[in-house]
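Chemist: dropping a prediction and its sequence here:
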Amino acid sequence: MPQPNQAALDFLLSRSSRPAKTLKTPVPTRDQLLPILTAAARVPDHGKLVPWRFVVLERAALLRLADLVRRLGPGLGIDPEKVEKSALNFGGSHLAVAVVFVPRDSEKVPEVEQLLSAGAACFSLLNAALASGWGANWITGWPSHDEGFCREGFGLAAGEKVAGIIHIGTETSVPPERPRPDVAEITTWMTE
């Protein structure tokens, strides 16, 4: 019988993101953030390609991104309410980490596997922040998928994309438990 890490399993069975708008100061210092980033980098990465990187967004950068959302959104035809909601996601935050998908040329590792690794880095970053006692939330939204916004806002190179933005801070309220999938309904057991 394997020896379970019951504390880790209990954490995973009870983990829950915190709404970004409820995350306030204090936020992790650089020294406190480094172990979280280190944990996030320990994800499956077939071929050891490291098809992702981190962009730490401190308060001034987040305010700049909120302004950029308000400047670019109308010209892209984005509904004004969506523009303001996205601007508040940035402007209301005090620390966030963008996980940038960086596809690598590889004959052995298809791009979809590299993208999944970047998604795993997002989830690992989220969980590491939560496990460290911080509140955290993974948000994307239209700015994260707009090439012009990402190039100007995050300094992304051609071919890079934002996989996710993890907001981290001190939680001010614990959200109620939300319904979770019924595992029996989404699981198929193949015996042959």
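Modeler: That came through, no problem.

Chemist: please count neighbours and contacts with C-alpha atoms only from this point.
Modeler: Fine.

Chemist: need the next SSE after the longest helix anywhere in the chain, C-terminal direction.
Modeler: Longest helix of the chain, by residue count under DSSP state H: helix 111-131. Proceeding N to C from helix 111-131, the next assigned helix or strand is strand 135-139, under DSSP states H and E.

Chemist: show me what that next one packs onto, helices and strands only.
Modeler: Other elements packing on strand 135-139 under the criterion 3 or more C-alpha pairs under 8 Å, 6 or more residues apart in numbering; DSSP states H and E are helix 111-131, strand 161-171.

Chemist: A further structure is provided below for comparison with the first:
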Amino acid sequence: MTEPNLAAMDFFLARRSRPAKILRPPVPSEDALRPILTAAARVPDHGKLEPWRFLVLEKPALTRLAGLARTRGVALGLDPDRVEKGVLQFSDADLVVAVVMVPRPTDKVPEIEQLLSAGAVCLTLLNAALASGWGASWLTGWAAHDPEFCAAGLGLHASERIAGLIHIGTETATPPDRPRPDLDAITTWVRE
């Protein structure tokens, strides 16, 4: 057995996302964000397909996306509270990394494995931001699943989709931890 990395295990046993609504400036600079993105790109990637890419959304882009979310939400006939929640996700943010799932045509790696790789990018990006001392939260929301919003606002191609919107910033409060799963209730030991 190799020597355990106790600091990493302590981090994983205590890690927790920070709600996006409590994240404010300062946010990571491009230089500070690069190692976080580099860590995120080191996920399992069967076939070395890189079925994901990053869009780093800064304040001017987020303000534009908030306006588009309002327009699209109204056009879709969504409940006003739901529209407003979609708008605030962008207007209240100062830095968001959109992880875009980019399916690659191949007979060797099913699309579900490519999607799971994109999800692994989201979680690793979130954890790398937290480990770097930033507050971070992984969200999506209705706008992230609206093809017209994604095409017009983010330039996504028809085959691409948002795997996650990772909000990163400085945490302004520490909310109480949420209850965690009962390990015995979700674990089955198969010994034969």
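Modeler: The structure has been received and is ready for your questions. Keep in mind it's a predicted model, so treat the numbers as computed, not measured.

Chemist: TM-score for this pair?
Modeler: After superposition, the two chains reach a TM-score (TM-score structural alignment, normalised by the length of the first structure) of 0.99; 192 aligned residues with a C-alpha RMSD of 0.6 Å.

Chemist: rewinding a little: nearest to I186 of the first structure, of the helices and strands packed on strand 135-139 of the first structure?
Modeler: Counting by C-alpha to C-alpha, I186 of the first structure lies closest to helix 111-131 out of those; the figure is 20.3 Å.

Chemist: what ranges does the first structure have for its helices?
Modeler: 6-14, 30-40, 59-72, 80-91, 111-131, 142-145, 147-154, 183-186.

Chemist: and the ones you listed as JSON lines, adding distance to K48 of the first structure?
Modeler: Below are the helices of the first structure laid out as JSON lines (distance: least, C-alpha to C-alpha, whole Å):
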{"stretch": "helix 6-14", "distance to K48 of the first structure": "25"}
{"stretch": "helix 30-40", "distance to K48 of the first structure": "14"}
{"stretch": "helix 59-72", "distance to K48 of the first structure": "30"}
{"stretch": "helix 80-91", "distance to K48 of the first structure": "32"}
{"stretch": "helix 111-131", "distance to K48 of the first structure": "10"}
{"stretch": "helix 142-145", "distance to K48 of the first structure": "25"}
{"stretch": "helix 147-154", "distance to K48 of the first structure": "24"}
{"stretch": "helix 183-186", "distance to K48 of the first structure": "31"}
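
Chemist: pick the most buried one from those helices.
Modeler: Burial of the helices of the first structure is given as mean neighbour count (mean count of other C-alpha atoms under 10 Å); helix 111-131 ranks first at a mean of 22.

Chemist: go through the helices and strands packed on strand 135-139 of the first structure and name the closest to A8 of the first structure.
Modeler: Closest to A8 of the first structure of those, according to C-alpha to C-alpha: helix 111-131, at 9.1 Å.

Chemist: quick one: distance of that closest one to the chain centre.
Modeler: 7 Å (C-alpha atoms, centre = their mean, to the nearest Å).

Chemist: between it and helix 6-14, how big is the angle?
Modeler: Angle, helix 111-131 of the first structure to helix 6-14, by axes from the mean of the first three to the mean of the last three C-alpha atoms, to 10 degrees: 110 degrees.

Chemist: sorry, back to before: distance to T140 of the first structure added to the helices and strands packed on strand 135-139 of the first structure, as TSV?
Modeler: TSV is the format used below for those (distance: least, C-alpha to C-alpha, whole Å):
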stretch	distance to T140 of the first structure
helix 111-131	11
strand 161-171	5
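
Chemist: and E84 of the first structure, which of those is closest to it?
Modeler: Nearest of those (C-alpha to C-alpha): strand 161-171, 17.3 Å.

Chemist: report how many residues lie close to E192 of the second structure.
Modeler: E192 of the second structure has 3 neighbouring residues, counting by other C-alpha atoms under 10 Å.

Chemist: before we move on, the earlier item: the longest helix of the first structure packs against which elements?
Modeler: Using 3+ C-alpha pairs under 8 Å, 6+ apart, helix 111-131 of the first structure sits against helix 30-40, strand 52-58, strand 95-101, strand 135-139, strand 161-171.

Chemist: to G119 of the first structure, which of the ones you listed lies closest?
Modeler: Set against G119 of the first structure and scored by C-alpha to C-alpha, those come closest in strand 161-171, at 6.2 Å.

Chemist: the closest one vs the second structure, average distance?
Modeler: By mean C-alpha distance after the TM-score superposition for the first structure, the fitted strand 161-171 of the first structure averages 0.3 Å away from its aligned residues in the second structure.

Chemist: and the angle for that strand with helix 30-40?
Modeler: Strand 161-171 of the first structure runs at 130 degrees relative to helix 30-40, counting by the same axes, to 10 degrees.

Chemist: same for strand 161-171 of the first structure, what does it pack against?
Modeler: Contacts defined by 3+ C-alpha pairs under 8 Å, 6+ apart place strand 161-171 of the first structure against strand 23-24, strand 95-101, helix 111-131, strand 135-139, helix 142-145, helix 147-154.
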